[in-house]
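Asks: this one's structure only:
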């Protein structure tokens, strides 16, 4: 990056598994030429249609451990018996070399680590329309056993408690609206004016969004 050029900003999107964060993040990157997607490393097996280096960097447990030992990760976490991590290079190249913002789709546990290490990062929490809908999505994917889905739902309940550590919250009950909301947040933070940021935070205040979600029965599964 040349002297005086803008340094990119990391935007962290976290959500319980099955909320749709991958779809949202990919769509946002496709609509904003100054936004790049951070490709995480994982030890899990690829799902149908996934490609290494595009969706994830699929690595062996031994290679993942080696990267941890060599301090190559900004954050890493274990979820569902598999490991996930964001490498330092995944942010450095687009942010420093190209001056682009980076969208990180990571687990809630990993987001907590990034908050301590990336002071300029902005954090967006995606909520499912309801826990009932989340359960339906997880079962509809057909990629997990019933026991694994029950464990994921238990983790999701705990992850929702972390919303208080995020800057923004958005309920993913309509894909287009969710994409627009995330892009609105990014545009406001990129502009940097106090008025723009305050407006975005007022529209997507984590406490207000969470309270409305709870009031609307979001936490119920029946």
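Replies: Thanks, I have it. Predicted, not measured: the structure shown is a model, and the values here were computed from it.

Asks: rest of the way, CA atoms for contacts and neighbours
Replies: Will do.

Asks: which helix is the longest one in this protein?
Replies: helix 175-191 (DSSP state H).

Asks: tell me what it is packed against?
Replies: helix 21-31, strand 168-171, helix 194-203 (3 or more C-alpha pairs under 8 Å, 6 or more residues apart in numbering; DSSP states H and E).

Asks: ok, structure two:
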């Protein structure tokens, strides 16, 4: 689908809520979408690829990009830096794409302040127990790391009230379907269809 103008979408969730799984499906199944690859100083997880999932950079390189003003947002999360290239996002949105930023709540707040035309989505786990179980099943968390992530999650879920949309990820297929419907409905808004709508009105006037 070709859009008159794109949209920047900020999507956040507690670690383990499933936002990455939802996003991968939507990006694969819905035309006209793109993923903004963030920069991070954390180590890659198994299966993650540089330039696809994240740009994995040194702390020094990250700080240089930040100090040059090249980042739309940045934050420190779980003892690592995360940030988004403003140039990449601007280029993708100008091409009419729905661009997704997978970022934590501090970075999301920065984006909403700088780009109020963006939309934000918070993915909720169905319960705290469900979130803990998902983190345990990952098999990558120590007891200390698990406790830290759950503590952070307790704070993050309160930020859901600041977002435009909330999706409860109880079943992956349902969550994917909901996100796709949100995007499709947004594409019909007048601010994304103004030129096309005016063209149709002009056609009626010319041939009326």
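Replies: Nice, I can see it. Small disclaimer: the values here were computed from a predicted structure and weren't measured.

Asks: before we move on, the earlier item: quick one: the longest helix of structure 1 aligns where in structure 2?
Replies: Using TM-score structural alignment, helix 175-191 of structure 1 corresponds to residues 172-188 of structure 2.

Asks: how far does the matching stretch sit from its chain's centre?
Replies: 14 Å (C-alpha atoms, centre = their mean, to the nearest Å).

Asks: ok, residues contacting that stretch?
Replies: The contact list for stretch 172-188 of structure 2, computed with C-alpha atoms under 8 Å, 6 or more residues apart in numbering, reads 3, 18, 21-23, 25-26, 30, 98, 167-169, 193.

Asks: please apply the same query to stretch 192-210 of structure 1.
Replies: In contact with stretch 192-210 of structure 1 (C-alpha under 8 Å, 6+ apart) are residues 125, 163-164, 166-171, 184-185, 188-189.

Asks: let's see it at 6 Å
Replies: With contacts defined as C-alpha atoms under 6 Å, 6 or more residues apart in numbering, stretch 192-210 of structure 1 is touched by 168, 169, 185, 188, 189.

Asks: just among those, which is most surrounded?
Replies: residue 169 (27 neighbours; other C-alpha atoms under 10 Å).

Asks: how close does residue 78 of structure 1 sit to residue 104 of structure 1?
Replies: Residue 78 of structure 1 sits 17 Å away from residue 104 of structure 1, going by C-alpha to C-alpha, to the nearest Å.

Asks: which of these two has more residues huddled nearby?
Replies: When residue 78 of structure 1 and residue 104 are compared for neighbours, residue 104 comes out ahead with 25 against 14, by other C-alpha under 10 Å.

Asks: report the separation between the residue mapped onto that one from structure 2 and residue 151 of structure 2.
Replies: The alignment partner of residue 104 of structure 1 in structure 2, by TM-score structural alignment, is residue 101. Per C-alpha to C-alpha, residue 101 of structure 2 is found 23 Å from residue 151 of structure 2.

Asks: follow-up on the earlier one: how much does the longest helix of structure 1 stray from structure 2?
Replies: Superposed on structure 2, helix 175-191 of structure 1 shows a mean distance to its aligned partners of 0.7 Å (mean C-alpha distance after the TM-score superposition for structure 1).

Asks: that helix versus helix 194-203: what angle between them?
Replies: 150 degrees (axes from the mean of the first three to the mean of the last three C-alpha atoms, to 10 degrees).

Asks: my read: the match of residue 104 of structure 1 touches residue 36, true?
Replies: Yes: with contacts counted by C-alpha atoms under 6 Å, residue 101 of structure 2 reaches residue 36, the gap being 5.4 Å.

Asks: hang on, the earlier thing: out of the helices and strands packed on helix 175-191 of structure 1, flag the one nearest residue 55 of structure 1.
Replies: Within these, the stretch nearest residue 55 of structure 1 is helix 21-31; the backing value is 9.1 Å (C-alpha to C-alpha).

Asks: which positions within the closest one qualify as buried?
Replies: 21, 22, 24, 25, 26, 27, 28, 29 (16 or more other C-alpha atoms under 10 Å).

Asks: now for those residues, which pair is the farthest apart?
Replies: Applying C-alpha to C-alpha across the buried residues of helix 21-31 of structure 1, the maximum distance is between 21 and 29, 12.2 Å.

Asks: ok, now which ones touch the closest residue in space to residue 106 of structure 1 that isn't next to it in sequence?
Replies: Closest residue in space to residue 106 of structure 1, ignoring its immediate chain neighbours: residue 14 at 5.4 Å, by C-alpha to C-alpha, 6 or more residues apart in numbering. Counting by C-alpha under 6 Å, 6+ apart, residue 14 of structure 1 makes contact with 105, 106, 107, 108, 125.

Asks: identify, from the residues you listed, the entry nearest to residue 142 of structure 1.
Replies: For these, the nearest to residue 142 of structure 1 is residue 107 (20.6 Å; C-alpha to C-alpha).

Asks: the strands in structure 2, which residues?
Replies: For structure 2, the strands defined by DSSP state E cover 7-12, 33-35, 38-40, 54-56, 71-77, 80-85, 98-102, 119-124, 165-168.

Asks: among the ones you listed, which is nearest residue 132 of structure 2?
Replies: Among those, if distance is taken as C-alpha to C-alpha, the winner is strand 119-124, at 12.7 Å.

Asks: closest one to residue 199 of structure 2 among the strands of structure 2?
Replies: Across the strands of structure 2, closest to residue 199 of structure 2 is strand 7-12 (C-alpha to C-alpha), at 21.3 Å.

Asks: where in structure 1 does the closest one fall?
Replies: The aligned range for strand 7-12 of structure 2 is 9-14, by TM-score structural alignment.

Asks: before we move on, what about stretch 69-76 of structure 2?
Replies: Under the criterion TM-score structural alignment, stretch 69-76 of structure 2 matches residues 71-78.
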